[in-house]
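Asker: give me coordinates for this.
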Amino acid sequence: MRLLFLGDIMGRAGRAAVATTLPRLKTDWRLDFVVVNGENATSGHGLSQSHAETMLAAGVDCLTLGDHAFDQRDMLQFIDREPRIVRPMNYAKTAPGRGFQLFEARGGRKVLVMQALGQVFMKRPFSDPFSAVEGILRSHPLGGLASAIIVDIHCEATSEKMAVGHFCDGRASLVVGTHTHVPTGDAQILPGGTAFMTDAGMCGDYNSVIGMEKTEPLRRFITGMPKDRFTPAAGEATLSGVFVETDDKTGKALRVAPIRIGGRLQQAGPDGAL
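Answerer: Next comes the predicted model:
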């Protein structure tokens, strides 16, 4: 199975890049399933219903969220009506929506997508992500009903993301980190057969401070005083993420490659330079 995971969509620039580029990638790369983190798609703060619908119409099979899952109030109702959106499973127990979902991919095969929030350096004390992930992996063994399993671990600390990757090794097809908006250079297949990348990066304008227009973040770092709101940078976006090809029988990874398309970062795809 050929899987694509794209990192956090950041504002209008990120949405436009996904909407215009993804349909071609699905054809050219013969993708079976696409997951995109959308928690910053709406002005950098959450995901609105209309922007979710735009991304799904562009060919995204599953949208994951994060700690900004419900910054947009209409998501509180929409997520219960739209099964293609997955929120963190260790969010508040009363939160609407679902933290994992079994999807049908191209050819009728099943893909399980789950998301958990980390605990280290996060602003809110979320519950243990390891026990949350463990329960789903036990009830959905890789290679059984699920031909592939994708784990989006939404964390601040790289060490915590790496720990989750090793914790899931051999039991998931891909464990990929989101949240920090900076793509890491450690795409690899772990000893047990799980593809791993510490952070997928963002789909946004990299002429920025993690996706935000530079002026206000610089002012706050230099002076310690806020003046204006953060606004997403609006230049040409780079699509950042990871491509994984899995074994159809075991669900384990055969190949993993970082993705960089357009914008300011070096361009690369599953077969090298684009």
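Asker: all contacts plus neighbour counts: C-alpha atoms, from now on.
Answerer: Fine.
Asker: OK, contacts around Phe103?
Answerer: By C-alpha atoms under 8 Å, 6 or more residues apart in numbering, the contact set of Phe103 is 110-113.
Asker: ok, so of the residues you listed, who is nearest Gly11?
Answerer: Val113 (23.4 Å; C-alpha to C-alpha).
Asker: next, the structure of the following sequence, for comparison with the previous one:
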Amino acid sequence: MKILFLGDVMGRAGRTAIAEGLAQLRKDWRLDFVVVNGENATSGMGLSADHAKLLLEAGADVVTLGDHAFDQKDMLAFIEKEPRIIRPINFSKAAPGAGARVFTAPGGRKVLVAQVLGQVFMKRPFDDPFSALDATLRQYPMGGQVQASLIDIHCEATSEKMATGHFCDGRASIVVGTHTHVPTADAMILPGGTAYLSDAGMCGDYNSVIGMEKTEPLRRFITGMPKARFTPATQPATLSGLYVETDDKTGRATRVEMVRQGGRLAQAGPA
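Answerer: Predicted coordinates for the structure are as follows:
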């Protein structure tokens, strides 16, 4: 199976890049399944129902969220009626929606998508990510219940993301990090056959401070004093993420490539 994961969509620039570019990528790369992290797509803080619809209509099969999952209040109701939106599996037990679901790809193949929040350096303590993932992966083993599985590990620390990758090695097809908006260069296939990347980066304007216009973040770093709200940068965005090919029989990754399309970090994608 050919699977594409795209990192955190950041504001209007990221939404526009998805809307204008994803359908062509699906065609050019003959993609079977696409997952997009959309938790910053609305003004850099959360995802509205309208913007979720835009990402899905543009070609995403599933949209994952993150620690800003419900910053846009209409998502509380929308996620209950839109199964293609996935919030973190270890979010509040009172949270609506689901943190893991199985979806159908072309040919009737089943794909598990789950998202989990890390604990290190996060602003609030979330439930243990490892026990949450363990229960899900036991329920949906590769080569049995599902032909492929993707885990979005949304957290600050690369060490925690790497630990998650090794914890899931051989049990998930893909473990990919999100949240920091900075793409890492460590795409690899782990010994058990899991494709791994510490952070997919963002789909946003990289002439910025992690997707925000530079002036206010610089002021706060230099002076320690806020003056205005953060606003997303608006120049052309780079689509950043991970391309993976998997074996339908085992669920293991057979190829992994970092993706940088358009904007300031452009590079060739899969041949």
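Asker: TM value for the aligned chains?
Answerer: Once superposed, the chains reach a TM-score of 0.99 (TM-score structural alignment, normalised by the length of structure 2), with 271 aligned residues with a C-alpha RMSD of 0.5 Å.
Asker: ok so, going back, can I have the buried ones of the contacts of Phe103 of structure 1 as a ChimeraX selection?
Answerer: Per 16 or more other C-alpha atoms under 10 Å, the buried members of the contacts of Phe103 of structure 1 correspond to this ChimeraX selection:
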select :110,111,112,113
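Asker: what about the strands in the stretch 1-150 of structure 1?
Answerer: Using DSSP state E, counting those that start in this stretch, the strands of the stretch 1-150 of structure 1 run over residues 2-6, 8-9, 33-37, 62-64, 85-86, 100-104, 110-117, 148-154.
Asker: how big is the offset of the fourth one relative to structure 2?
Answerer: Superposing on structure 2 places strand 62-64 of structure 1 at an average distance of 0.2 Å from its equivalents, by mean C-alpha distance after the TM-score superposition for structure 1.
Asker: from the chain's centre, how far out does that strand sit?
Answerer: Mean C-alpha position of strand 62-64 of structure 1 versus that of the full chain (C-alpha atoms, centre = their mean, to the nearest Å) differs by 7 Å.
Asker: residues contacting the most centrally placed residue in structure 1?
Answerer: Residue closest to the average C-alpha location in structure 1 (C-alpha atoms, centre = their mean): Asn37, at 3.5 Å. For Asn37 of structure 1, the contact set (C-alpha under 8 Å, 6+ apart) comprises 6-9, 63-65, 178.
Asker: Throw those residues into CSV and include distance to Ala148 of structure 1 and neighbour count, thanks.
Answerer: Output for those, formatted as CSV (distance: C-alpha to C-alpha, whole Å; neighbours: other C-alpha atoms under 10 Å):
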residue, distance to Ala148 of structure 1, neighbour count
Leu6, 17, 27
Gly7, 19, 32
Asp8, 21, 33
Ile9, 23, 35
Leu63, 16, 24
Thr64, 16, 27
Leu65, 20, 28
Thr178, 19, 31
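Asker: tell me where structure 1 has helices.
Answerer: 11-28, 49-57, 75-81, 129-139, 158-168, 215-223 (DSSP state H).
Asker: let me have these in JSON lines, adding mean neighbour count and distance to Leu117 of structure 1 as columns.
Answerer: Output for these, formatted as JSON lines (neighbours: other C-alpha atoms under 10 Å; distance: least, C-alpha to C-alpha, whole Å):
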{"stretch": "helix 11-28", "mean neighbour count": "18", "distance to Leu117 of structure 1": "21"}
{"stretch": "helix 49-57", "mean neighbour count": "17", "distance to Leu117 of structure 1": "20"}
{"stretch": "helix 75-81", "mean neighbour count": "16", "distance to Leu117 of structure 1": "18"}
{"stretch": "helix 129-139", "mean neighbour count": "15", "distance to Leu117 of structure 1": "6"}
{"stretch": "helix 158-168", "mean neighbour count": "19", "distance to Leu117 of structure 1": "10"}
{"stretch": "helix 215-223", "mean neighbour count": "13", "distance to Leu117 of structure 1": "25"}
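Asker: want to throw those into TSV with distance to Met1 of structure 1?
Answerer: Below are the helices of structure 1 laid out as TSV (distance: least, C-alpha to C-alpha, whole Å):
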stretch	distance to Met1 of structure 1
helix 11-28	13
helix 49-57	20
helix 75-81	27
helix 129-139	19
helix 158-168	19
helix 215-223	41
